[in-house]
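Participant: Provided below for reference: sequence and predicted model.
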Amino acid sequence: MPNPLDEFYTVKVTPSDDVKSPCVRNCCLDNEDVCLGCNRTLDEILAWGNASREEKKQIIENSTRRSASKDVLISTAI
């Protein structure tokens, strides 16, 4: 006889789950609501859980671009 709790404890994996979150658990927002750890905007962080695979890829691309831009600003300031 099936256990009725099996459904409760089963994790449902959707195709969008195969994109790893860029979160590095160093969460702190700057004055523009961009996380200093992962370089995602607050809106992108909030949208991540319901985002499609393609949307997640776009968020990662955006955060990578922001990170590279910050690196350039830091290196030119030194």
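Facilitator: Arrived safely.

Participant: switch to C-alpha atoms for all contacts and neighbour counts from now on
Facilitator: Noted.

Participant: now residue 45, what's its secondary structure?
Facilitator: Taking DSSP: H, G, I helix; E, B strand; the rest coil as the rule, one finds residue 45 in the helix state.

Participant: what is the burial count for it?
Facilitator: Using other Cα atoms under 10 Å, residue 45 has 18 other residues around it.

Participant: how close does it get to residue 9?
Facilitator: From residue 45 over to residue 9 the distance is 26 Å, taken as Cα to Cα, to the nearest Å.

Participant: pasting the second one now:
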Amino acid sequence: MNATERPVLSPCVNICALDEDDICTGCQRTVEEITRWSRMDNEERRRVLGLCHERAKSSGLIWMLPSRSDS
């Protein structure tokens, strides 16, 4: 992380409960990702956020509307 870049913020939404796969139902991080977050650099944090987004889409928590150009 360079000196001018701020740390990527945690995706925690204070809904801390693990599902049957040990994924947090609030932020979609694994236990390992949650415990390592404070030691991750921004690049790794961004990668984890991408994984969280994919997990949320896969589980149906979020869904994507097609863009206007797709219709």
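Facilitator: Now that the structure is in, tell me what you want to look at. Nothing here was measured: the structure is a model prediction, and the numbers come from that model.

Participant: can you give me the TM-score here?
Facilitator: Both chains were compared after superposition, and using TM-score structural alignment, normalised by the length of the second structure their TM-score is 0.75; 59 aligned residues with a Cα RMSD of 1.9 Å.

Participant: and residue 17 of the second structure, what pairs with it in the first structure?
Facilitator: Residue 17 of the second structure maps onto residue 28 of the first structure when the alignment is built from TM-score structural alignment.

Participant: corresponding residue for residue 64 of the first structure in the second structure?
Facilitator: For residue 64 of the first structure, the aligned position in the second structure is occupied by residue 53, per TM-score structural alignment.

Participant: residues contacting the residue nearest to residue 46 of the second structure when sequence neighbours are not counted?
Facilitator: Using Cα to Cα, 6 or more residues apart in numbering and skipping the chain neighbours, the partner closest in space to residue 46 of the second structure is residue 8 (7.3 Å). Contacts of residue 8 of the second structure were listed using Cα atoms under 8 Å, 6 or more residues apart in numbering, and they are 42, 45-46.
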